[in-house]
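**Q** starting from these lines, generate the structure:
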Amino acid sequence: MRDGETVTFGGLGGLDRAAELRGDAARQAALWGEGTARVIVLWRGKPMVAGEARDRLALLPAGHPLVAGARGPRLFLGIAADGPVFALDLSAWEPVGIDAAAQGGAFFDATEQRHPAVPADHLFVELRGVMTRLSPLDAELAATARGLFEWHRSHGFCARCGHASDMAMAGWQRHCPACNAPHFPRTDPVVIMLVTHGNRVLLGRSHGWPEGMYSLLAGFIEPGETIEAAVRREVVEETGVKVDAVRYLASQPWPFPASLMLGCAAEAVSDAITLDPAEIEDALWISREDMIEVLGGRHPRVKPARRGAIAHFLINAWVADLLD
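**A** Reported below is the predicted structural model:
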């Protein structure tokens, strides 16, 4: 696929992850103290961004009071052109007057929080709401930090013996002090399918999605299964549509919480839809001409997939005939 790596979180920002330094605590301490280190801060999965347009990460200096007063270990994300980058989790902070219901229960958390130690235009925001505004480097840093912190939050105990584990290797591993088992960040492979039949593409919507929102079909790859087999299985399970040829197009890290989306094209050999209501709420075929209306926000029934998501990226490429 042409320009497949330009998808959001595509990793074209020039970050050197410097994996060789993750076990070198002395070198990390030196980088922290050299004056060029910058720090990403997250609160309950939300990165802090700066500017009225919410279009850049708030990269704080290591000596900033908010950084100096933070509790908990820091992650070493790597070295960018301007110097080393670390990340801290400030989830223990309790904002005054927070609306817990709005923050935690909605499909999309539109609330914003500001810590009193930073300027008024520095806000914690939902990453999915600003991801298309960030530079490739900022997007990669935010996705990496969010994914790692979510893994640490949900994997605090050893999967082998059940003992509490410790963060290790600058946040890129966990270590069990009881049985000495190492644990590594989890990424769940997910296939997402641009299923076409002639001049039409197959869309679906999950239960609980906002009214009118549709996207490409997707599903987790099962143990012992290839990408191609997962595509065929998921499509027929959810819609009854059978597909034949499957090919890989592009991928996207999706840290909500820990997926790697594997975008594929699939050619349908049937078009009758038989829904599995336990899997999805609805599915339909949309012509290329109607999809142009969907993407322009003019379709009477269907709203487009979220901008920045690989589904939106693949659909745009299909409409523009940019698939190899």
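**Q** only C-alpha atoms from now on, for both contacts and neighbour counts.
**A** Will do.
**Q** grab the most central residue of this structure for me.
**A** Trp254 (2.4 Å; CA atoms, centre = their mean).
**Q** distance from the chain centre to the helix or strand where Glu234 lies, please.
**A** In this structure, Glu234 is located in helix 227-239 according to DSSP states H and E. From the chain centre to the centre of helix 227-239 is a distance of 22 Å (CA atoms, centre = their mean, to the nearest Å).
**Q** now stretch 295-304
**A** So, by CA atoms, centre = their mean, the centroid of stretch 295-304 is 24 Å from its chain's centroid.
**Q** so which bits of that stretch are buried?
**A** Leu295, Val302, Lys303, Pro304 (16 or more other CA atoms under 10 Å).
**Q** hmm, the third one is touching Gly212, no?
**A** Yes. Under the contact definition of CA atoms under 8 Å, Lys303 touches Gly212, with a separation of 5.1 Å.
**Q** start to end distance for stretch 86-94?
**A** 22 Å (CA to CA, to the nearest Å).
**Q** same check on stretch 206-225?
**A** Taking CA to CA as the criterion, the two ends of stretch 206-225 lie 23 Å apart.
**Q** and the contacts of it?
**A** 107, 188-195, 202-205, 227, 230-231, 234-235, 279-282, 301-305, 311-312 (CA atoms under 8 Å, 6 or more residues apart in numbering).
**Q** mind redoing it with 6 Å?
**A** 189-193, 203-205, 230, 280-281, 301-303, 305, 311 (CA atoms under 6 Å, 6 or more residues apart in numbering).
**Q** need the max-distance pair from the buried residues of stretch 295-304.
**A** Leu295 and Val302 (9.3 Å; CA to CA).
**Q** what's the spacing between the spatially closest residue to Gln113 that is not a sequence neighbour and Ser91?
**A** Excluding the flanking residues, the one nearest Gln113 by CA to CA, 6 or more residues apart in numbering is Phe124, at 5.1 Å. Remark: distance between Phe124 and Ser91 (CA to CA) = 11 Å.
**Q** quick one, longest helix in the chain?
**A** The longest helix of the chain (DSSP state H) is helix 136-154.
**Q** which residues of the stretch 201-324 of the chain fall in helices?
**A** Using DSSP state H, counting those that start in this stretch, the helices of the stretch 201-324 of the chain run over 227-239, 288-295, 310-319.
**Q** no no, the stretch 1-150 of the chain
**A** Assigned by DSSP H, counting those that start in this stretch, the helices in the stretch 1-150 of the chain fall at 25-33, 65-68, 100-104, 127-130, 136-154.
**Q** packing partners of whichever helix or strand comes after the longest one?
**A** Beyond helix 136-154 on the C-terminal side, the first helix or strand identified by DSSP H and E is strand 166-168. Secondary structure elements in contact with strand 166-168, counted by 3 or more CA pairs under 6 Å, 6 or more residues apart in numbering; DSSP states H and E, are strand 173-175.
**Q** I'd like the structure of this one too, to check against the first:
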Amino acid sequence: MAAAVTNIFAGLSLVLDRMSERRDEEAWLAEQAGCREARYLLLDAAGESYLLQETEGLRWLSGAERSAWFADVPASLLGIAGGCPHFLLALDDAHPFDALEERLAARRIGLREAGLRLAADEAGLFAYAKGLAHWQRETRFCSGCGAPLRRVAAGHRMQCTDDACGRLHFPRTDAAIITIVEHEGACLLGRQASWPKGRWSALAGFVEPGESLEDAVRREVAEEAGVRVGEVHYHSSQPWPLPASLMVGFIAHALDPAIDLRDGELEDARWFTPGQITAGLADGSFATPTRLSVSYQLLAHWLRERAELELDTLVT
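**A** I've put the predicted structure just below:
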């Protein structure tokens, strides 16, 4: 059964109405952009935003500030939250970002740091805005005829400017699986050579064309660790706009514990019992995946279900 968990960047639908059915209503959009409650989130060309110096919150612009400083930057509707319209302003390299820090009394912050510092709703809005801005920057020419594209639907679609083509382009999300594999009281974790010493994580990989999520789990685990997987059960998902992924988490069951690392994707892969994880956390030889990732939640769920251990209390 799926865990009752909300991953970082997830759960935004609890506070935000994306208003997707009204994105083509130009008069309504103008009304929202001009109302007193409108808020604007700035993202620079690197996808970073601005954090208030006094509090742990994003520096949103008012409508007046947007008109005074960024009237030339098209606004993309994120939705309505708390009765206030929320918009994205994606800046380009022409704007002096360092000068903005002083003007806004705020410092630049990346999404990874924001996910661990911000309240859940602001972290989710930042992730949503970052994913949308990345797609807008990367989608400038029609893949059908090569003509330039223009932004429509409040920034959520691109349309070919060649009337003979007119093709619409929609934001893309790359699906990826991430999984804890278990066998006879142990779980399979892997590590890459570039990671900090002692860090282990769930195995992950992108879904290929014509492949179900469950089959992607079986293929990726076989490719990375040589382990054959049978049953696969959904756990939870997490938007991961770094730059454009959706991580779909699973608990899988191995048919055989034999590990074969012949393809070289991982530096190492091992089976860990709850006792080995607990001991490794205590002596510093084992490090969990970052709390930012659904991988941490998968490990926490597995320890809770198999050994009644709470990972948060084990990690110091």
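**Q** mind checking the TM-score on these two?
**A** The TM-score (TM-score structural alignment, normalised by the length of the second structure) is 0.88; 301 aligned residues with a CA RMSD of 2.2 Å.
**Q** any idea how far the residue in the second structure that Leu194 of the first structure lines up against is from His233 of the second structure?
**A** Using TM-score structural alignment, the partner of Leu194 of the first structure in the second structure is Ile180. Using CA to CA, Ile180 of the second structure is found at 10 Å from His233 of the second structure.
**Q** among the two, which residue is more densely surrounded?
**A** More crowded of Ile180 of the second structure and His233, by other CA atoms under 10 Å: Ile180, with 25 against 14.
**Q** what do we get in the first structure for Arg103 of the second structure?
**A** Per TM-score structural alignment, the equivalent position to Arg103 of the second structure in the first structure is Ala117.
**Q** nearest spatial neighbour of that match, skipping sequence neighbours?
**A** Here the residue nearest Ala117 of the first structure, using CA to CA, 6+ apart, is Leu66, at 6.1 Å.
**Q** higher neighbour count, Phe124 and Ser91 of the first structure?
**A** The residue with more neighbours, out of Phe124 of the first structure and Ser91, is Phe124; 24 against 14, by other CA under 10 Å.
**Q** still on that earlier bit, what would the helices of the stretch 1-150 of the first structure look like in CSV with mean neighbour count?
**A** Conversion of the helices of the stretch 1-150 of the first structure to CSV gives the following (neighbours: other CA atoms under 10 Å):
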stretch, mean neighbour count
helix 25-33, 14
helix 65-68, 15
helix 100-104, 12
helix 127-130, 18
helix 136-154, 22
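**Q** show me what Gly45 of the first structure lines up with in the second structure.
**A** Checking TM-score structural alignment: Gly45 of the first structure goes with Gly47.
**Q** wait, I meant Asp282 of the first structure
**A** Superposed on the second structure with TM-score structural alignment, Asp282 of the first structure falls opposite Asp268.
**Q** please name the nearest non-neighbouring residue to the counterpart of Glu122 of the second structure in the first structure.
**A** Aligned against the first structure by TM-score structural alignment, Glu122 of the second structure finds its counterpart in Asp138. Using CA to CA, 6+ apart and skipping the chain neighbours, the partner closest in space to Asp138 of the first structure is Leu57 (6.0 Å).
**Q** Ala258 of the first structure is nearest to which of the helices of the stretch 1-150 of the first structure?
**A** With CA to CA, the closest approach to Ala258 of the first structure among the helices of the stretch 1-150 of the first structure belongs to helix 136-154: 5.9 Å.
**Q** was I right about Glu231 of the second structure contacting His253?
**A** Yes. When contacts are counted by CA atoms under 6 Å, Glu231 of the second structure is listed as touching His253 (5.4 Å).
**Q** who has more neighbours out of these two?
**A** His253 (23 against 13).
**Q** quick one: the more buried one from Leu261 of the second structure, how far?
**A** 19 Å.
**Q** what range in the first structure matches stretch 16-23 of the second structure?
**A** Using TM-score structural alignment, stretch 16-23 of the second structure pairs with 15-22 in the first structure.
**Q** can you give the contact residues for that stretch?
**A** By CA under 6 Å, 6+ apart, stretch 15-22 of the first structure touches Gly78, Ile79, Ala80, Met169, Ala170.
**Q** in it, what's buried?
**A** Leu15, Arg22.
**Q** pull up the distance across that stretch, start to finish.
**A** 15 Å.
**Q** can you count the residues close to the residue nearest to Gln53 of the second structure when sequence neighbours are not counted?
**A** Leaving aside its sequence neighbours, Gln53 of the second structure sits nearest to Ala106 (CA to CA, 6+ apart; 5.2 Å). Per other CA under 10 Å, the neighbour tally for Ala106 of the second structure reads 19.
**Q** ok, Ala106 of the second structure - contacts?
**A** Tyr50, Leu51, Leu52, Gln53.
**Q** check the contacts of stretch 206-225 of the first structure and tell me the two furthest apart.
**A** It's Pro189 and Arg301 that sit farthest apart of the contacts of stretch 206-225 of the first structure, by CA to CA, at 30.8 Å.
**Q** and the angle from the lengthiest strand in the second structure to helix 120-138?
**A** Ranked by number of residues, the top strand in the second structure under DSSP state E is strand 229-240. Counting by axes from the mean of the first three to the mean of the last three CA atoms, to 10 degrees, strand 229-240 of the second structure lies at 90 degrees to helix 120-138.
**Q** against the first structure, where does strand 229-240 of the second structure fall?
**A** Going by TM-score structural alignment: strand 229-240 of the second structure matches residues 243-254.
**Q** give me the mean distance between the matching stretch and the second structure.
**A** With the two structures superposed, stretch 243-254 of the first structure lies on average 0.7 Å from its match in the second structure, counting by mean CA distance after the TM-score superposition for the first structure.
**Q** residue in the second structure matching Arg2 of the first structure?
**A** Arg2 of the first structure maps onto Ala3 in the second structure, with residues paired by TM-score structural alignment.
**Q** could you count how many residues lie near Leu77 of the first structure?
**A** There are 27 residues near Leu77 of the first structure, going by other CA under 10 Å.
**Q** that one against Ala87, yeah?
**A** No. Leu77 of the first structure is beyond contact range of Ala87, at 7.0 Å (criterion: CA under 6 Å).
**Q** what about the counterpart of Ala300 of the second structure in the first structure, distance to Val243 of the first structure?
**A** Using TM-score structural alignment, the equivalent of Ala300 of the second structure in the first structure is Asn316. According to CA to CA, Asn316 of the first structure and Val243 of the first structure sit 21 Å apart.
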